[in-house]
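1. I'll drop the sequence and a predicted model, then ask my questions.
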Amino acid sequence: MKRALITGVTGQDGLYLSELLLSKGYEVYGLVRGQNNPKLALLEQTVPGVKVLTGDLMDMSSLLRALNVAQPDEVYNLGAISFVAYSWENAHLTSDVTGKGVLNLLEAIRLYAGDDIRKVRFYQASSSEMFGKVQEVPQRESTLLWPRSPYGVAKVYGHYMTINYRESYGMHASSGILFNHESPRRGPEFVTRKVSQAVARISLGLQENISLGNLDAKRDWGFAGDYVEAMWRMLQQEEGDDYVVATGETHSIRELLDVAFAHVGIEDWSSLVLQDPRFMRPAEVELLIGDPAKAFDKLGWKPQVGFEQLVRMMVDNDLAEQRALAGL
């Protein structure tokens, strides 16, 4: 039986990855920050097979303790402060957790593994936000990184540190440069879930409108449940490497709104959506679209859920959730 340790296990990706690994017969350990973590109940309810360990990416001793307990064959680092807008409000903390946290975990694995450095395979959750002010369309593994947010900068640090440990110590370390991936488990602060939740509430008469930022920003959106499969496949390769994980298609916020509102029978949403300067980024990332050819070819991975199917899935989930909350 293989053993895996997942940081950020209570997040969207952590929940889907835990389910995937458990279905493959893994013993799964999840690192949770703080004993009173508000998301712990969700983890225990959604994926009860995960064994919970407490720890913090900023505390090296807690990472070493977790490694000694879990004795993992694979470590998936999904832990981060991952909301881009918040990273401007607290750039220092974002840099520490999302950037230095990667170094702490890599170093903890190196110390834990000792001379047998390749006994632990490492996955780093890199991000399309590293491309920022895009220098090439579509973006691939070799595209110059030009981050446009403290979050993106921190992710670049973690990405290059992962490469450094692979090249310096021979560690089996891979980075998945994941483009936007969404699901009904996405946090409500992210634009896709903010839209699906608002559309559900508007259609049920529980909300009048929704305030958003730049409606013309374009993203390459996929389903998180598909993307965790690519993470797992990376750690099954003979050598560590970096892979863009994306659909290769791009859609604007306007298209997201079109599909979501149409699904509840609203064709003209123009009076229901307000643009608010508060939701504009100081430095906007206008267009992200990935080239997943390497992941398709070397990992044998392809996304299964398309954009419109994903949006409808999220709206349906929020319709059911909002009906239950409102007692409808």
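-> Yep, it's here.
2. going by C-alpha atoms from here, please, whenever you check contacts or count neighbours.
-> OK.
3. shouldn't Phe122 be within a strand?
-> Yes - counting by DSSP: H, G, I helix; E, B strand; the rest coil, Phe122 is found in a strand.
4. that one against Arg166, yeah?
-> No - Phe122 lies out of contact with Arg166 (CA atoms under 8 Å); the separation is 9.5 Å.
5. name the residues contacting each of the two.
-> Shared contacts of Phe122 and Arg166 (CA atoms under 8 Å, 6 or more residues apart in numbering): 172-173.
6. and those two? Which one has more around it.
-> Shown here are Phe122 and Arg166; by other CA atoms under 10 Å, Phe122 has more neighbours (27 against 21).
7. distance check, that one against Arg219.
-> 27 Å (CA to CA, to the nearest Å).
8. go on, Val315?
-> According to CA to CA, Val315 stands 19 Å off from Arg219.
9. and those two? Which one has more around it.
-> Val315 (27 against 22).
10. helix, strand or coil: sort out the residue lying closest to that one once chain neighbours are set aside for me.
-> Among residues not flanking Val315 along the chain, Ser196 sits closest, at 4.7 Å (CA to CA, 6 or more residues apart in numbering). Put simply, Ser196 is helix when judged by three-state DSSP.
11. quick one: the strands in the stretch 101-250 of the chain?
-> Using DSSP state E, counting those that start in this stretch, the strands assigned to the stretch 101-250 of the chain run over residues 121-127, 173-178, 181-182, 210-212, 218-219, 222-223, 242-245.
12. would you mind giving these as a markdown table with distance to Leu310 added?
-> Shown next, in a markdown table, are the strands of the stretch 101-250 of the chain (distance: least, CA to CA, whole Å):
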| stretch | distance to Leu310 |
| --- | --- |
| strand 121-127 | 20 |
| strand 173-178 | 16 |
| strand 181-182 | 8 |
| strand 210-212 | 20 |
| strand 218-219 | 14 |
| strand 222-223 | 6 |
| strand 242-245 | 16 |
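13. hold the first one in mind and look at this next one:
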Amino acid sequence: MTKRALITGITGQDGSYLAEFLLAKGYEVHGLIRRASTFNTTRIDHLYVDPHESEAKLFLHYGDITDGSRLVTLLAQVRPDEVYHLAAQSHVRVSFDEPEYTGDTTGLGTIRLLEAIRMIGLQCRFYQASSSEMFGAAAPPQNEETPFYPRSPYGAAKVYSYWVARNYREAYGLFAVNGILFNHESPRRGETFVTRKITRSVARIKAGLETELYLGNLDAVRDWGYAPEFVEAMWLMLQQDDPRDYVVATGSAYSVRDFVQFAFDHASLDWEKHVRFDERYLRPTEVDALIGDSSVAKSALGWQAEVHTPDLARIMVDADLKALETEGSPWVHRAWAHD
């Protein structure tokens, strides 16, 4: 029997890789997308199959994580076996500028979805996209037992979502898991996130289109992994006999300065000639070091990271260099079928 999955945030980096992964396993995949006046499905356009054809396995539905009644209606209609909740306002620096919106989407959006599942009595498995930002100022390495100490509205909203997922697991017997994912990147990362900002700028400097890159805190240390590997961990969590929470990370530590050097070196450029400091990119409260201990995921799920930061930087630079070669080519947009 074909399994059915619902992905909120399907048009994002993780959502697109997860959709690919599940489709390859034979799932019927449904995605929640917000209505927009411009095309916002670029990351998943290549997965499109005409929904009138018998082999169609990907279906998109208009909705918003702030609209509880729509979530009830959609879940009752789709009846998914697995729900992957990835939708959020996910930019940490932006959460300081839009704290209320971040709380409404990243925090309350989760309880709206959980309550919709409870209200209709849906028997499904639920994945909550938790974040290493919940640890914030806690000393590394961080694991499942590390106390949370968020340092941003985004991190605080994710802590709320973590605890309501656990509460619904304990109060209502829902198979709900928290995947506490540390930073994970790819060529599909949004251009305002620091890793993609760096690799895109490297490609443009190499091509002579830019000369300078402005960044904030170069000393922040992160545990960067590869997004396609991390979505497999999400799926593995929902295949276990019992629900629990898992840290997913590479276990390696590199500074933003390290990532900059890896990226510029790969393009045979001297980063110190091009990188400039701009205090506007500093957070009001900084997170110094996030380094994950994913030994539980390794032992229980059989999962471990293969791609580490130096390789990740090279993968992303190569993708941005290749993208520049085709930049300016007209986009061909398909007409998606929505309900």
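-> Received the coordinates, thanks. Predicted model only: the values in this text are computed from it and were never measured.
14. hmm, back to that, which residues touch the residue nearest to Val315 of structure 1?
-> 260, 311, 314-315, 318.
15. restricted to helices, list those.
-> Members of these lying in helices (criterion: DSSP state H): 260, 311, 314-315, 318.
16. Asn209 of structure 1: which of those is nearest?
-> Minimum distance to Asn209 of structure 1 across these is 13.6 Å, recorded for Ala260 (CA to CA).
17. what residue of structure 2 takes the place of the closest one?
-> For Ala260 of structure 1, the aligned position in structure 2 is Ala263, judged by TM-score structural alignment.
18. quick revisit: to Ala324 of structure 1, which of the strands of the stretch 101-250 of structure 1 lies closest?
-> It is, among those and with distance given as CA to CA, strand 210-212, at 20.9 Å.
19. what range in structure 2 matches that closest one?
-> Counting by TM-score structural alignment, strand 210-212 of structure 1 pairs with residues 213-215 of structure 2.
20. now that stretch: buried residues?
-> Within stretch 213-215 of structure 2, the residues that count as buried by 16 or more other CA atoms under 10 Å are 213, 215.
21. now do it: distance to the chain's middle.
-> Centroid separation for stretch 213-215 of structure 2 versus its chain: 23 Å, with CA atoms, centre = their mean, to the nearest Å.
22. the aligned residue in structure 1 for Phe135 of structure 2 and Ser142 of structure 1, how far apart?
-> Residue mapping for Phe135 of structure 2 onto structure 1 gives Phe131, with TM-score structural alignment as the criterion. According to CA to CA, Phe131 of structure 1 and Ser142 of structure 1 sit 11 Å apart.
23. what's the answer for Thr54 of structure 1, then?
-> Taking CA to CA, one finds Thr54 of structure 1 at 36 Å from Ser142 of structure 1.
24. between the two, which has more neighbouring residues?
-> Thr54 (15 against 10).
25. excluding sequence neighbours, find me the nearest residue to that one.
-> Thr54 of structure 1 sits nearest to Val32 (CA to CA, 6+ apart), 4.9 Å away.
26. what residue in structure 2 is paired with the one you found?
-> Alignment note (TM-score structural alignment): Val32 of structure 1 maps to Ile33 of structure 2.
27. what ranges does the stretch 151-300 of structure 1 have for its helices?
-> Under the criterion DSSP state H, counting those that start in this stretch, the stretch 151-300 of structure 1 contains helices at 191-203, 224-234, 253-263, 293-294.
28. can you list those in CSV and add distance to Asp59 of structure 1?
-> Listed next are the helices of the stretch 151-300 of structure 1 as CSV, based on distance: least, CA to CA, whole Å:
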stretch, distance to Asp59 of structure 1
helix 191-203, 31
helix 224-234, 25
helix 253-263, 38
helix 293-294, 35
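29. compare these and give me the one nearest Leu20 of structure 1.
-> Per CA to CA, nearest to Leu20 of structure 1 of the helices of the stretch 151-300 of structure 1: helix 224-234, 7.4 Å.
30. quick one: the closest one aligns where in structure 2?
-> Aligning helix 224-234 of structure 1 against structure 2 (TM-score structural alignment) gives residues 227-237.
31. the match of Val32 of structure 1: how many residues sit nearby?
-> Neighbour count of Ile33 of structure 2, defined by other CA under 10 Å: 22.
32. do the same with the one 4 residues further on
-> By other CA under 10 Å, the residues close to Ser37 of structure 2 number 6.
33. and it, that's in a strand?
-> No - using three-state DSSP, the secondary structure at Ser37 of structure 2 is coil, not a strand.
34. quick check: the gap between Leu23 of structure 2 and Val231 of structure 2.
-> Counting by CA to CA, the gap from Leu23 of structure 2 to Val231 of structure 2 is 13 Å.
35. more neighbours, the two?
-> Neighbour count, other CA under 10 Å: between Leu23 of structure 2 and Val231, Val231 has more, with 23 against 17.
36. skipping its backbone neighbours, what lies nearest the more buried one in space?
-> Sequence neighbours aside, Leu18 is the residue nearest to Val231 of structure 2 in space, at 5.5 Å (criterion: CA to CA, 6+ apart).
37. isn't that neighbour up against Glu229?
-> No - at 9.7 Å, Leu18 of structure 2 does not count as touching Glu229 under the criterion of CA under 8 Å.
38. hmm, back to that, contacts only, for the residue nearest to Val231 of structure 2.
-> 10, 228, 231-232.
39. next: Arg79 of structure 2.
-> Arg79 of structure 2 sits next to 4, 122 when contact means CA under 8 Å, 6+ apart.
40. what lines up with it in structure 1?
-> Matched by TM-score structural alignment, Arg79 of structure 2 corresponds to Gln71 in structure 1.
41. just Thr102 of structure 2 next, same as before
-> In structure 1, Thr102 of structure 2 lands on Thr94 (TM-score structural alignment).
42. ok, that match - contacts?
-> Counting by CA under 8 Å, 6+ apart, Thr94 of structure 1 has contacts 80-81, 87, 150-151, 154.
43. repeat that for 6 Å
-> When contacts are counted by CA atoms under 6 Å, 6 or more residues apart in numbering, Thr94 of structure 1 touches 81, 87.
44. for the nearest residue to Thr106 of structure 2 once chain neighbours are set aside, helix, strand, or coil?
-> With CA to CA, 6+ apart as the criterion, Thr106 of structure 2 has its nearest non-adjacent residue at 4.5 Å, and that residue is Ala88. State at Ala88 of structure 2, reduced to three classes by three-state DSSP: coil.
45. Ala88 of structure 2 against Leu108, yeah?
-> No - between Ala88 of structure 2 and Leu108 there is no contact under CA atoms under 6 Å: 10.0 Å.
46. what number of residues lie near the closest residue to Tyr214 of structure 2 other than its chain neighbours?
-> Spatially, and ignoring its direct neighbours in sequence, Tyr214 of structure 2 is nearest to Arg276 (4.7 Å; CA to CA, 6+ apart). Using other CA under 10 Å, Arg276 of structure 2 has 12 neighbouring residues.
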